[in-house]
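Trainee: Okay, predicted coordinates and the sequence, questions at the end:
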Amino acid sequence: MSRNVLVLNCGSSSIKYQLIDADSGAAHATGLVEKIGSVDGVVTHREGAESARIEGAIADHAVGLTLMRQAFADAGEDLNDRGVIAVGHRVVHGGTTFTGPVLIDDTVVAEIGELSVLAPLHNPANLVGIERAMANFPHLPHVAVFDTAFFADLPPAASTYAIDRALADRHGVRRYGFHGTSHSYVSQEVASFLDRPYGELNQIVLHLGAGASVTAIRGGRPVDTSMGMTPLQGLVMATRSGDIDPGALFHLHRVAGLSVDEIDTLLNRRSGVQGLSGVSDFRDLHRLIAAGDAHAQLALDVWVHRVRAYLGAYYVLLGSVDVITFTAGVGENDARARELVTADLEGLGIAVDAARNTAPSREARVISPDGSRVTVMVMPTNEELAIARATVASID
């Protein structure tokens, strides 16, 4: 019998969902509830080759979940008849409180709420989704899976900011890391694909999407990651700046007159590739570059420079590297980006075979030449499956 898990990822105005068989990995259905709080909300539901769309006002997450259930029923079978054994929830920030998946109860709900101060853009929305889903599915166990959990044991040298220690401790100022569910899943899948013991591999995982991060993993444990106290630190992203001199923020406040909230919006929503080029999608970026747009070319150059800088730093940190893996939207699908990131690194044992790199595929694959000192791979991430598996493990 299938052990199906309903996986929910709730944002402030959206609900992403999947119904997944945690054992086989099959996604029976996927969907997205968009524009919650709007009169022109949309639910898009897919099962196999079939898709359906519901349009209309979606007042809140409770209505969104009701419409999700309607979409399942319209597709032929109510969710109650789908063999769902649990609901798994993506939660962005677990702080130092949650170091692994946890069965949700009233205490956990309260603690996730308290952690909202560390993730004001994410945790409140995650929490609303949890509360509404628990009301919709009161007889099912609900499990929270945290983006930060994989990095709970980062070495102190990697997790500590060099500011006043007492102040940092009092306000939770430290590096937490994010995309942990993806980095954990991908690194384990890489070991399985290569038929190598997970605990014996030194890996660098490049999660390159709209949000982007890189993690150094030694023997199955992360030793550093590019994101910090928030998902803003590190690589250049679609709309986020990544690393920036903190002094530049004081300058923008004092000289340009930007408020704290305006700086927050600037760095999270109007920076990165979007801020430099005017577009955030790499397909659009490549089209602009082909048309001779100098701003788009600079945006790509800055993006590549930052990725390579972190790649080199983590190579040194690990001492030796067995596998470098590309994952997420850009990492999995953009051969040109992979080519630029790995160019002229043969002296480090890193090379990419041009034919393998450009061959169309959505499967896990090695793209380095045979016999390379460092294996370079593309591994599709599947955070929803990872959440489903963690959910089942938490209730077994």
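Mentor: Done, it's in. Residues are numbered from 1 along each chain as shown.
Trainee: going forward, measure contacts between C-alpha atoms and count neighbours the same way
Mentor: Fine.
Trainee: Wait, residue 211 touches residue 238, no?
Mentor: Yes: using C-alpha atoms under 8 Å, residue 211 is in contact with residue 238, at 6.6 Å.
Trainee: which one of those two has more residues nearby?
Mentor: For residue 211 versus residue 238, the count of surrounding residues by other C-alpha atoms under 10 Å is larger for residue 238: 26 against 21.
Trainee: need the contact list for the residue nearest to residue 160 when sequence neighbours are not counted.
Mentor: Excluding the flanking residues, the one nearest residue 160 by C-alpha to C-alpha, 6 or more residues apart in numbering is residue 174, at 5.3 Å. Neighbour list for residue 174: 159, 160, 161, 168, 228, 229 [criterion: C-alpha atoms under 8 Å, 6 or more residues apart in numbering].
Trainee: Against that first model, consider the following:
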Amino acid sequence: MSAAATAGAVLVLNAGSSSLKYQLVQPDTEEVFAEGIAERIGDHDASITHEQAGSKTTEIRAMPDHLAAVEFMMGLFAEGGIDLGTAGLSAVGHRVVHGGRTFYEPTLITPEVISEITRISSLAPLHNPANLIGIAAARELLPDVPSVGVFDTAFFHALPDAAATYAIDRGVADLHAIRRYGFHGTSHEYVSGQAAEFLGRPYDDLHQIVLHLGNGASASAISDGAPIDTSMGMTPLEGLVMGTRSGDLDPGIVLHLNRVVHLGVDQIDTLLNKQSGLKGLCGENDFRTITEKMDAGDESARRAYDIYINRLRKYIGAYMIQLGRVDAITFTAGVGENAASVRADALADLEMYGIRIDAERNALRSREPRRISTADSAIDVLVIPTNEELAIARQAAEVVGSSSAG
């Protein structure tokens, strides 16, 4: 493939502690040239799955660190005819989970920015350090391509004070940057914008509830183009029941686990982030498996599902009250886009509020934006596939374009 074909494209990197998800996308045309994921980085049997030009391959090999993963990724691109070093990339866009109080816009990565992301990593110790590793690898191997950080918390930066503030001592909260930041912001912003476009209505005149339901899950209430509340808080642990995270719980439980059960802080962290949620309730966090188990009469799977739906309905109800008027409720992400039963049960028996689901529309599987409510439903219920990579690419390209123009 010629460099002209990829000129202006953005390489999007999402680095986890032992993974690297990537995509090469053209922000203007939305064309995806290649994408993939490296997993179990640091192990001798790490894997990388790469899709390019209609071909999908998976290789098992040693990848001692993220630098090695990026190097191998670049080799796979080259085998498919794309030399990332000479492809004319406009930027490398990095997903950074926590921007703290400092970063609320996509930001050109500089040594000073790296230093600040490092400083605030205590707010997201499971995520930001991994994001920084991806940034370092890209800057070393693609030194002539500007890197841009796009922050998960940015969309919720201007939450109303009443929604962003925890009811604890103000001095302690201010000193230690304790507030509700919200997460999945890139997805919520993208999907809410797509919902407005789908409905043919101005974004700044739409009252929406967006439900990002994946292994991590969050809800948001968006009024006239601005978020007024969201379910995740200072960390991604707050809110909905998730694949392995507990979501909301009495803070006294943490004290009890420490004082009475004698679990240390790290043990409690692991319990609530990796061993709770659906996995803690029934041993599974894959919704397909949970559904199969429910169909086979598994009581623990049914109980986990019911708890998941109960929490989801509580947030939907709360946000309906906060918004006052609701024009659209949109489901997105892996579970939201594919689990018809979750969509139906989350909005069951709400006809009195003007919500009516069309069973046939809801059962339809599609990768396209679609309406699943009936023609006479007062509130439009939509399924909009999220595309965080495209959103990151667009924001990164805009930052680089603005910088060049300046």
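Mentor: Nice, I can see it. Just so you know, these numbers come straight off a predicted model, no measurement behind them.
Trainee: Using ChimeraX, make a named selection holding only the buried ones among the contacts of residue 174 of the first structure.
Mentor: Only the buried entries of the contacts of residue 174 of the first structure go into this ChimeraX selection, using 16 or more other C-alpha atoms under 10 Å:
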select :159,160,228,229
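Trainee: quick one, helices of the stretch 251-396 of the first structure?
Mentor: 260-269, 272-277, 282-290, 294-318, 328-333, 335-341, 354-358, 383-395 (DSSP state H, counting those that start in this stretch).
Trainee: With residue 234 of the first structure as the reference, name the closest of the ones you listed.
Mentor: For residue 234 of the first structure, the closest of these is helix 294-318, at 8.2 Å, according to C-alpha to C-alpha.
Trainee: Where does the closest one end up in the second structure?
Mentor: Residues 299-323 of the second structure are matched to helix 294-318 of the first structure when aligned by TM-score structural alignment.
Trainee: Quick one: distance of that stretch to the chain centre.
Mentor: Put simply, stretch 299-323 of the second structure sits 20 Å off its chain's centre (C-alpha atoms, centre = their mean, to the nearest Å).
Trainee: buried set for it?
Mentor: Within stretch 299-323 of the second structure, the residues scored as buried using 16+ other C-alpha under 10 Å are 300-302, 304-305, 307-309, 311-313, 315-316, 319-320, 323.
Trainee: Contacts for it next, please.
Mentor: Contacts to stretch 299-323 of the second structure, defined as C-alpha under 8 Å, 6+ apart, come from residues 207-209, 219-223, 229, 231, 240-242, 278, 281-282, 290-291, 293-294, 326, 342, 345-347.
Trainee: what's the first-to-last distance across stretch 56-67 of the second structure?
Mentor: This stretch, stretch 56-67 of the second structure, spans 22 Å end to end (C-alpha to C-alpha, to the nearest Å).
Trainee: Equivalent analysis for stretch 96-111 of the first structure, please.
Mentor: End-to-end for stretch 96-111 of the first structure, by C-alpha to C-alpha: 11 Å.
Trainee: how about residue 378 of the second structure, what's its match in the first structure?
Mentor: Under the alignment (TM-score structural alignment), residue 378 of the second structure pairs with residue 373 of the first structure.
Trainee: Which of the helices of the stretch 251-396 of the first structure sits closest to residue 7 of the first structure?
Mentor: helix 383-395 (6.4 Å).
Trainee: what range in the second structure does that closest one sit on?
Mentor: Helix 383-395 of the first structure corresponds to residues 388-400 in the second structure, going by TM-score structural alignment.
Trainee: Just give me the mean distance for the matching stretch relative to the first structure.
Mentor: Overlaying the first structure shows stretch 388-400 of the second structure at a mean distance of 0.4 Å from the equivalent residues (mean C-alpha distance after the TM-score superposition for the first structure).
Trainee: Of all residues in the first structure, which one is nearest the centre?
Mentor: For the first structure, the residue nearest the mean C-alpha position is residue 179 (3.9 Å; C-alpha atoms, centre = their mean).
Trainee: my read: that residue touches residue 210, true?
Mentor: No: counting by C-alpha under 8 Å, residue 179 of the first structure sits too far from residue 210 to count as a contact (11.8 Å).
Trainee: now, the most widely separated pair of the contacts of residue 174 of the first structure?
Mentor: Taking C-alpha to C-alpha, no two of those sit farther apart than 168 and 228, at 13.4 Å.
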